[in-house]
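Q: here is a sequence together with a model predicted from it:
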Amino acid sequence: MKKILGAVAALLMCGQVMAAGPGESSNPFDGGAWSVQFGTGEGNQRLTINRETAPLWTHNFSSSRIELVGELGLSYWWTTQDVDPGAKKSVWQANAIPMFRYWPTQQIYVEAGVGATFFSDTRFHDKNISTSFQFGDHVGAGYQLTRNTRIGLRVSHFSNLSIKRPNPGINNIAINIATTF
């Protein structure tokens, strides 16, 4: 677990360095952001803190744009329900997710991404996910409330792609609040 936390801390610092590019931008999110997510699903809750990098790639259309950002984060999962014998009531998760975000307007976005995640244990609540390494698939949508604040809703699925069985997957729906400082 210490190795995972150390790796996430290093990635978060790299995200801060990558976000500090030359020149000024009219969009404060072009410098990266921090986000907090709270999700629930299948009797589990998840609290996540993400460092969102500055856009790694952007393509502007006449009235819309698409961008690729990196999300590096740490999640704490827990359940208040009874757990299977030998399973944990809580686990940690580290993630690195490339997210494509399409902005059809200046305020509205839709997003999707797939990336690597690592769980601190393979037995959680009523699931045996077999491997600590999992893929995270995410789709969502949101709205930029103010110049520095964005809200969204995201559906996530975590699975090991049947690298090892059993592979029940874990599903989660989360609200997301992102901000720049």
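A: Cool, got the structure.

Q: hey, let's count contacts and neighbours off CA atoms from now on
A: Noted.

Q: would you map the helices across the chain?
A: 2-19 (DSSP state H).

Q: is residue 173 in contact with residue 152, as I believe?
A: No. Residue 173 is beyond contact range of residue 152, at 10.7 Å (criterion: C-alpha atoms under 8 Å).

Q: hold the first one in mind and look at this next one:
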Amino acid sequence: MSPLTAGPVGHARSNASGHETVPPEPVSPDGPGGAAEPGLAARPFRRVLGRPPVFRTRAALTAIALLGVIAGPAPAGAQPMPSVDTGPTVSQGMDFSGFGVRWGYNDRYQRFGLSYETRPWWIYNTENWGQITASTEVLAAGWRASGGRDPGSLWQLGVTPVLRWWPTEYVYGEIGVGANVFNRTTFADRSLGSAFQFGSHIGVGMLLNERHRLGLRYTHYSNADIKSPNQGLDVFELTYTLRF
């Protein structure tokens, strides 16, 4: 076989058999008629990175500048945005009235009472120490002496303002001082001196849930020596309140 006859690039070449052989034309990387870009390996790299680094830097600086404007101080006279309510506050959680039962014990006598408690008529929120509330408790109670002491029964009506400190929404401490009227001046071998008695108590308690509350109290009754003798009455109490 004879070697191909050399000819100008892009022109036909003939071989020994007389047939012309046309070599393929060089193909541009960008297609027919396009100019070849230097460095074909750089094209996939550009597709991955997207825009040039200079453009990305300018976009980042613009975004930072916008954030600075948004986060900067509000102009004079601008109204603050309203706060978002994240749930009930302590004062909302304490805003209840309720009915309760009171059972008091002393080794000489016992007491059973029914009470009504008003909604708080005074509320004070401290900065770091919880909340203080004031409400009024109305009580009707009956007393029963033990051990054959005489007289063996006593009836009571009372009104007591109660001050409670709530360090949290669930536990509290309380104090109260009120006025009471008894149906007799002697009970369980004791002389009360007068039918009118002051009542004072201290106590602690907790919420079982939104509607149910339990407490413990120590309560003392006396007439503050308005009239003698003034032997008074004392009970330890278990209290339960159904709130509504």
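A: Arrived safely, thanks for sending. Just so it is clear, the structure is predicted and the values come from calculations on it, not from any experiment.

Q: am I right that residue 55 of the second structure is in a strand?
A: No. According to DSSP: H, G, I helix; E, B strand; the rest coil, residue 55 of the second structure belongs to no strand; its state is helix.

Q: that one and residue 67 of the second structure, how far apart?
A: 19 Å (C-alpha to C-alpha, to the nearest Å).

Q: same deal with residue 124 of the second structure?
A: 40 Å.

Q: identify the residues contacting residue 32 of the first structure.
A: 15, 16, 19, 51, 52, 53, 54, 55, 180 (C-alpha atoms under 8 Å, 6 or more residues apart in numbering).

Q: neighbour-wise, which of those residues leads?
A: residue 52 (29 neighbours; other C-alpha atoms under 10 Å).

Q: tell me the residue in the second structure aligned with that residue.
A: With TM-score structural alignment as the criterion, residue 52 of the first structure lines up with residue 117 in the second structure.

Q: what's the closest non-adjacent residue to that match?
A: Of all residues not flanking residue 117 of the second structure in the chain, residue 137 sits nearest, at 4.5 Å (C-alpha to C-alpha, 6 or more residues apart in numbering).

Q: wait, doesn't the one you found sit right on residue 114?
A: No. Judged on C-alpha under 8 Å, residue 137 of the second structure makes no contact with residue 114 at a distance of 10.2 Å.

Q: what about the two, which has more around it?
A: residue 137 (20 against 17).

Q: what does that one align to in the first structure?
A: Per TM-score structural alignment, residue 137 of the second structure is aligned with residue 71.

Q: could you check how far its match is from residue 60 of the first structure?
A: From residue 71 of the first structure to residue 60 of the first structure the distance is 21 Å (C-alpha to C-alpha).

Q: what does residue 140 of the first structure give?
A: Taken as C-alpha to C-alpha, the span from residue 140 of the first structure to residue 60 of the first structure is 20 Å.

Q: who are the contact partners of the spatially closest residue to residue 131 of the second structure that is not a sequence neighbour?
A: Of all residues beyond its chain neighbours, the one nearest residue 131 of the second structure is residue 125 (4.5 Å), with distances taken as C-alpha to C-alpha, 6+ apart. When contacts are counted by C-alpha under 8 Å, 6+ apart, residue 125 of the second structure touches 91, 131, 132.

Q: as a check, name the ranges of all strands in the first structure.
A: According to DSSP state E, the first structure carries its strands in the segments 33-41, 44-52, 57-60, 65-78, 90-103, 108-119, 123-124, 127-128, 133-146, 149-159, 170-179.

Q: ok, which of those comes nearest residue 7 of the first structure?
A: strand 90-103 (8.7 Å; C-alpha to C-alpha).

Q: that closest one vs the second structure, average offset?
A: Compared with the second structure after the fit, strand 90-103 of the first structure shows a mean deviation of 0.4 Å (mean C-alpha distance after the TM-score superposition for the first structure).

Q: next one: stretch 133-144 of the first structure
A: With mean C-alpha distance after the TM-score superposition for the first structure, stretch 133-144 of the first structure averages 0.4 Å from its match.
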